[in-house]
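Colleague: A predicted structure for the sequence below; I have some questions about it.
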Amino acid sequence: MNLQVDIQNASGESAPDEEDIRGWISTVLSGRRSADTEISVRLVDIEEMTKLNQGYRDKSGPTNVLSFPSDLPPDLDLPLLGDIVICAPVVCDEAKSQQKILQAHWAHMTVHGTLHLLGYDHIEEDEALAMEALETEILTSLNYPCPYQGEQSKEHADA
């Protein structure tokens, strides 16, 4: 698989190294997608995420991560998987308030967003449990702690 990740930091905040972001995405895709793949990752501020969350989900305020799977016509053979938008200030605030390692929380949001691009979801309880288990498997393989440790399931990223 040839992976191309375009990363834009429009947040004005410090963020993980681009190679870390690419590595997290590559780990998610490994064994789950064999075709060439292009993904865009945009790191945004509160204002931009609030607009996106309102415009696409009809929810007020910012969220941590949103995913936008590509919606290309079937006859258009392009490797674009989609876009992930992560709100840097929200991720930083969540990590602090939840007493999580900042790098681990960034990895979780990136993994979560990438799984959404692959069609995973957490609307139904069984879907949520499956997605949480997969996130935990991926993150622990990267030597990060379980992101749901000490939480009652159902506390998901909003993508």
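Modeller: Sure thing, it's come through. Numbering: from 1, shown residues only.
Colleague: For the rest of this, base every contact and every neighbour count on C-alpha atoms.
Modeller: OK.
Colleague: Can you give me the neighbour number for residue 116?
Modeller: Neighbourhood size, residue 116 [other CA atoms under 10 Å]: 19.
Colleague: what about residue 43, helix or strand, and which?
Modeller: strand 37-44 (DSSP states H and E).
Colleague: and that strand, what does it pack onto?
Modeller: In terms of contacts (3 or more CA pairs under 8 Å, 6 or more residues apart in numbering; DSSP states H and E), strand 37-44 is packed against strand 3-9, strand 80-87.
Colleague: Let's have the ones you listed in TSV, adding mean neighbour count and distance to residue 58.
Modeller: Output for the helices and strands packed on strand 37-44, formatted as TSV (neighbours: other CA atoms under 10 Å; distance: least, CA to CA, whole Å):
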stretch	mean neighbour count	distance to residue 58
strand 3-9	16	24
strand 80-87	22	16
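Colleague: dropping in the other structure now:
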Amino acid sequence: MTDFSQAEFGELPPELENMDPDFFASLGVPEAGEEVSFLPAGELVIETHCLLNPSLPLSQSELRPFVEAVRFALGMSEAEVQLSIVNDAEMAQHHEQFKSRIGPTNVLSFPDSDPERPQYIGEIILSADTLVREADLYGQPVLEHFARLLAHAFLHLAGYPHGEEMYSLTEQAVQAATGEGPAR
């Protein structure tokens, strides 16, 4: 097993120092000296426009690694994405402005491209309040539902329509991000 604190890897970001190394192994993180064939990670901008819902079992320092795990599981580690986590009031405003619908929704995705930044694929807006409420309604662990919504939104940004392939990829990402199965 790789010692992720070895000097050859540089210093770990503070949010990763206390994570279980088995978590990284489950995502297919290469061993020391192993050749890596994927592109460097693209920029991931995460904004929280609200205090995270107390029922959402992630601190600010745990949020980025979790989102990165979903992105990596989908094979999208090179994609640049803006993720905003908002409350229901802000989500309701976005939902009405962009979809002409009243009330909050769980997640909105806005595919985008920029010739100056070819890895940029768009923006995701997610309501922490709706996420927690739906997880309870569906009888799902909150992190599982969070991973499912993130994967769904990432796949929309990548151009996937609803259907069997999207569903299958979403479930693979959920399993990988929550430690329930192999990474892609």
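Modeller: Yep, it's here. Owing to the predicted nature of the structure, the values given are computational and were not obtained by experimental measurement.
Colleague: What value does the TM-score take for this pair?
Modeller: Overlay of the two chains. TM-score (TM-score structural alignment, normalised by the length of the first structure): 0.75; 133 aligned residues with a CA RMSD of 1.9 Å.
Colleague: returning to that earlier point: so the strand holding residue 43 of the first structure versus strand 80-87, what angle?
Modeller: Per axes from the mean of the first three to the mean of the last three CA atoms, to 10 degrees, the angle that strand 37-44 of the first structure makes with strand 80-87 is 20 degrees.
Colleague: what stretch of the second structure lies opposite strand 37-44 of the first structure in the alignment?
Modeller: Strand 37-44 of the first structure corresponds to residues 79-86 in the second structure, going by TM-score structural alignment.
Colleague: State which helix of the second structure is the longest.
Modeller: helix 142-157 (DSSP state H).
Colleague: Please tell me which residues of the first structure that one aligns onto.
Modeller: Under TM-score structural alignment, the match for helix 142-157 of the second structure is residues 102-117.
Colleague: on that earlier part again, for the helix or strand just after the longest helix of the second structure, what is the distance to the chain centroid?
Modeller: Counting by DSSP H and E, the next helix or strand C-terminal to helix 142-157 of the second structure is helix 164-177. With CA atoms, centre = their mean, to the nearest Å as the basis, helix 164-177 of the second structure stands 12 Å off its chain's centre.
Colleague: Please name every helix or strand in contact with helix 164-177 of the second structure.
Modeller: helix 60-73, helix 142-157.
Colleague: Could you identify the helix or strand that succeeds the strand holding residue 43 of the first structure?
Modeller: helix 46-57.
Colleague: Tell me what angle that next one forms with strand 80-87.
Modeller: Between the axes of helix 46-57 of the first structure and strand 80-87, defined by the same axes, to 10 degrees, the angle is 130 degrees.
Colleague: Now do helix 46-57 of the first structure: which elements does it pack against?
Modeller: Helix 46-57 of the first structure packs on strand 80-87, helix 88-97, going by 3+ CA pairs under 8 Å, 6+ apart.
Colleague: What angle do helix 88-97 and it make with each other?
Modeller: 100 degrees.
Colleague: With residue 94 of the first structure as the reference, measure out to residue 120 of the first structure.
Modeller: Distance, residue 120 of the first structure to residue 94 of the first structure, using CA to CA, to the nearest Å: 23 Å.
Colleague: So what's the residue count around the residue nearest to residue 159 of the second structure when sequence neighbours are not counted?
Modeller: Leaving aside its chain neighbours, residue 159 of the second structure sits nearest to residue 111 (7.8 Å; criterion: CA to CA, 6 or more residues apart in numbering). Residue 111 of the second structure sits with 18 neighbouring residues when counted by other CA under 10 Å.
Colleague: again, but for residue 40 of the first structure
Modeller: By other CA under 10 Å, the residues close to residue 40 of the first structure number 17.
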